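**Q** fold the stuff below for me.
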Amino acid sequence: MLQIVILMVGKTRTGFIQAGMDLYTKRLVPYGKLSLLSVPEEKPRPGLTPEQIKEREGMRLLARLPKPARIIALEASGQEFNSQEFAQWLSQMEYEAHSPLIFVIGGHLGLSNALVAAANHRLALSRFTFTHELSRLILLEQLYRACTIRAGHPYHY
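**A** Take a look at the predicted model:
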């Protein structure tokens, strides 16, 4: 059975994004176990550099990772797939991992170097840049699409 955890920084504050996330979370129920986990975002303050913010958020994310896990860091320089390829890759990961697949989405500054280094895979949702909140919704929709492709469901077509 497919086990997926989406680990992210901060809360989803935008209503339409949260509504979309709720929709795809419900749609994914028949395809496996899905958990959404978050860690607090680091608030910017004087004397705190963007790199320090990413490091602090990264430490929180690393501390929250379930063990054992296959860690997939979402970042712009990661591997890109089309939907069919992503469905095949997801099947391969499910077969090989025997542990939850943990998709990690950073805050507005991205992921820390330590977290990226700890990841088993790096995944890019697109060559476009998305907000970290919108990335959550896009990932959930693509996971649902991949599951329907794997199941031969007509949603993809």
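
**Q** from here on, just use CA atoms for contacts and neighbour counts.
**A** Noted.

**Q** show me what the helix or strand where Tyr24 lies is packed against.
**A** Here Tyr24 sits within helix 15-27, counting by DSSP states H and E. The helices and strands touching helix 15-27, judged by 3 or more Cα pairs under 8 Å, 6 or more residues apart in numbering; DSSP states H and E, are helix 132-151.

**Q** which residues sit against the helix it packs on?
**A** 12, 14, 17-18, 20-21, 24-25, 27-28, 31, 83-84, 86-88, 90-91, 105-108, 110, 125, 154-156 (Cα atoms under 8 Å, 6 or more residues apart in numbering).

**Q** wait, a strand at Ala117?
**A** No. With DSSP: H, G, I helix; E, B strand; the rest coil as the criterion, Ala117 is helix rather than part of a strand.

**Q** here's the other one to compare against:
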Amino acid sequence: MQITIAAMGRLKAGPERLLVERYLERAGQTGRALGLTVAVREFPESRATRAEERMAQEAATLMGVLPEGARLIALDERGDTVSSEAFAQRLGTLRDGGLRDVVFAIGGADGHGEALRRRADQSLAFGAMTWPHQIVRLMLAEQIYRATTILSGHPYHRA
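**A** Okay, the predicted model is just below:
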């Protein structure tokens, strides 16, 4: 199953990018044997002057790259919070159910447009706080790696 992080905004060179790359490389190595691959797609943030217009344009961009039949999970502060074990189990269940593509969408500074929130199969939050998109991307990359280690029985995850 292909796991794609579709994110508005580009990570600049620096410690966040290095950590994201490190976790995704590890996830790729561990996930390969599990039938999981990981990719990142970055898109420039909208330059519209109104927040509603920016969110709508960014939602259209993110939804425009969804493979047919993909499950869309929106990273949103209003989403569900789940444990790392539950996150891993959900990925495993999707993979075992024959799903080919899962896309995690990270919005721009204003969040997700209404169209994307309606289209999303699930919304996921890393707590009730608002996080910068660079840190959300880092946390998601780490949780994807952690999920691969949980699914493979690797000792990285310690409950």
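
**Q** ok, average deviation of the helix holding Tyr24 of the first structure from the second structure?
**A** Average distance between helix 15-27 of the first structure and its aligned residues in the second structure, after superposition and using mean Cα distance after the TM-score superposition for the first structure, equals 0.7 Å.

**Q** and the angle from the helix or strand just after that helix to helix 132-151?
**A** Counting by DSSP H and E, the element after helix 15-27 of the first structure in chain order, helix or strand, is strand 32-39. Regarding strand 32-39 of the first structure and helix 132-151, their directions subtend 170 degrees when assessed with axes from the mean of the first three to the mean of the last three Cα atoms, to 10 degrees.

**Q** how far does strand 32-39 of the first structure sit from its chain's centre?
**A** Relative to its chain's centre, strand 32-39 of the first structure lies at 9 Å (Cα atoms, centre = their mean, to the nearest Å).

**Q** Provide the aligned range in the second structure for the helix holding Tyr24 of the first structure.
**A** Using TM-score structural alignment, the residues of the second structure aligned to helix 15-27 of the first structure are 14-26.

**Q** in which helix or strand would I find the most centrally placed residue in the second structure?
**A** The residue lying closest to the centre of the second structure (Cα atoms, centre = their mean) is Phe104, at 3.1 Å. Element membership for Phe104 of the second structure, per DSSP H and E: strand 101-106.

**Q** try Phe81 of the first structure
**A** Under the criterion DSSP H and E, no helix or strand holds Phe81 of the first structure.

**Q** neighbours around it, how many?
**A** A count of nearby residues for Phe81 of the first structure, using other Cα atoms under 10 Å, gives 15.
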